[in-house]
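Enquirer: whatever this is, show me its structure:
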Amino acid sequence: MLTAFAVAHLAPTTWLAATPTASTPEPTTGSLIRRGYLAAAVGGAVAAALYGLATGTAVELDYNPYLKWTLGAAIPLTVCAALIAATAPRIAADALPTWLALTRPAVTHAIIAAIGIFLMRAALTLTTPIDLTGMPGLAGSLGAALLGAATALTASRSRMLRTITAPGLAIGYALVFSYDTSSALIVGYLVALTWWGLRLTAQTLRLAFPAVGTALHRLVDRSSG
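Expert: Reported below is the predicted structural model:
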């Protein structure tokens, strides 16, 4: 799903970067954004479903547990991508660079989380690389620490909050990691990833409908007054 977001972000970014001296027509850029994020919504969900089905086929077990994980993680981001596809083309041309900076996908954080989850699962199932190193406890705690750090980095854009929460969550995840808590730790990261998608959607709506945001601010100011 994040790969689909990255591809959707790449199309309008490349278009704008290729024409630095000319004004980019809004319909052209809007069409790229609409098509890119609509493709991300559909393609990401289909890829998640296929991955769950393929995993069930590989282990020759029921598909439901794997589809629950893959689709459960993908559907919230699918909805976010669909909303972005519908509303982002309304963003004014002068606000597009700001919006594109906000939409950079959290791919690096996802890679850190993926490595962490891989080490956690390897420690619990005693598979590669644990079967070679023979240190399941250390590898599992290291994986949990990476997952905790990725969760903190994904949940916030603030450098200060990241500096404070990333070490704390890394240590906390490492300390509580066990067979019983591993799924909860993964769900914690998926919640942070969903929050990333919701925050991006909210920022898109704010830029696409600036008058609505101004009106809400006025209502809040009047209420507080």
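Enquirer: going forward, measure contacts between C-alpha atoms and count neighbours the same way
Expert: OK.
Enquirer: just how off-centre is stretch 133-144 within its chain?
Expert: Relative to its parent chain, stretch 133-144 has a centroid offset of 26 Å by CA atoms, centre = their mean, to the nearest Å.
Enquirer: and it, what's buried?
Expert: 136, 137, 139, 140, 141, 142, 143, 144 (16 or more other CA atoms under 10 Å).
Enquirer: likewise stretch 4-19?
Expert: In stretch 4-19, counting by 16+ other CA under 10 Å, buried: 4, 5, 6, 7, 8, 9, 10, 11, 12, 13, 16.
Enquirer: name the element the last one belongs to?
Expert: Using DSSP states H and E, the secondary-structure element containing residue 16 is helix 2-17.
Enquirer: which strands and helices sit next to that helix?
Expert: Helix 2-17 is packed against helix 26-59, helix 107-125, with contacts defined by 3 or more CA pairs under 8 Å, 6 or more residues apart in numbering; DSSP states H and E.
Enquirer: ok, which of those helices comes nearest residue 173?
Expert: Of all those, helix 107-125 sits nearest to residue 173, with 10.7 Å by CA to CA.
Enquirer: this one as well, want them side by side:
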Amino acid sequence: MSLIKSFKLVLAPPHRAATPFLTAGLLTAILGRLTPWRLTRAVGTVGFAFTGFCLYFFRNPRRTSPQGDNLVLSSADGRVTGVSLVAPPAALEMGNTPVWRVSTFLSVLDVHVNRMPVSGTVSKIAYHAGRFLNASLDKASEHNERNELRITLDDGRQLAVVQIAGLIARRILCDVQEGERVKAGELFGLIRFGSRTDIYLPPGITPEVLEGQTMIGGETIIARL
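Expert: The predicted structure follows:
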């Protein structure tokens, strides 16, 4: 990555979900620094640091998605921690036939907005309250808090994308609803503060990425339909 691209990534404007955190951090920083007491001034310094962290964590860089109706794009930035054949989530009613699942782990340093992997229609959403295990563990897909979306393509095939909360994540945001038409690469949610996304490909489709590979949400091609 070039130096210019690195600066653009770090200085990207924040997602709107950052607003309450930035407000709290700035108020704490300003009030703390305006007081004459050493303790409150220290709290103000912490407020500035927290504000800086939130600006970095919630950054929402502009992405240019490759064109093509047959492409499956990564839903998130991060590292591929698993490529395996497993049955789709039962709640999404996609059958029991194993399909390829690509799991991407997002550390607290990665961009955390989620993007649609394909264009189609959100035909089902299933939310599950759960635990907060390390999201890089395979069992996180069954035990952790998660939000599952089934996307129906124009040709009738189905694909699933799952937002999974992590060890310190405590909130999954999803901005789409059942029946909504979506476009590949567009934003649909966010997970704070460390998480994972799983993509379940349609039957017969093989992923083109490997475990350990770095993903760029909305840009990296995972598979071709």
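Enquirer: TM-score for this pair?
Expert: After superposition, the two chains reach a TM-score (TM-score structural alignment, normalised by the length of structure 1) of 0.26; 103 aligned residues with a CA RMSD of 5.8 Å.
Enquirer: if we can go back for a sec, and the helix holding residue 16 of structure 1, how far from the chain's centre?
Expert: 15 Å.
Enquirer: can you give me the angle it makes with helix 107-125?
Expert: Orientation check (axes from the mean of the first three to the mean of the last three CA atoms, to 10 degrees): helix 2-17 of structure 1 against helix 107-125 gives 170 degrees.
Enquirer: helix 2-17 of structure 1 vs helix 26-59, what angle?
Expert: Using the same axes, to 10 degrees: helix 2-17 of structure 1 against helix 26-59 is 160 degrees.
Enquirer: max-length helix in structure 2?
Expert: Of all the segments of type helix in structure 2, defined by DSSP state H, the longest one is helix 38-57.
Enquirer: so which elements touch that one?
Expert: helix 19-34.
Enquirer: now tell me what touches the helix it packs on from outside.
Expert: 40-48, 50-51, 54-55 (CA atoms under 8 Å, 6 or more residues apart in numbering).
Enquirer: for the helix or strand containing residue 96 of structure 1, packing partners?
Expert: Per DSSP H and E: residue 96 of structure 1 is located in helix 96-102. Judged by 3+ CA pairs under 8 Å, 6+ apart, helix 96-102 of structure 1 is in contact with helix 182-208.
Enquirer: could you point out which element follows the helix it packs on?
Expert: Following helix 182-208 of structure 1 in sequence order, the next helix or strand is helix 210-224 (DSSP H and E).
Enquirer: hey, what's the angle from that next one to helix 182-208? Just curious.
Expert: Counting by the same axes, to 10 degrees, helix 210-224 of structure 1 points 100 degrees away from the direction of helix 182-208.
Enquirer: run the chain-centre distance for helix 210-224 of structure 1.
Expert: Chain-centre distance of helix 210-224 of structure 1: 30 Å, with CA atoms, centre = their mean.
Enquirer: now do stretch 64-83 of structure 1
Expert: From the chain centre to the centre of stretch 64-83 of structure 1 is a distance of 11 Å (CA atoms, centre = their mean).
Enquirer: in structure 2, which spans are strands?
Expert: 71-73, 78-86, 99-106, 113-115, 120-128, 146-152, 158-165, 171-174, 181-182, 187-192, 195-200, 214-215, 221-224 (DSSP state E).
Enquirer: so of the ones you listed, which one's packed in deepest?
Expert: strand 195-200 (a mean of 28; mean count of other CA atoms under 10 Å).
Enquirer: so which elements touch that one?
Expert: strand 99-106, strand 158-165.
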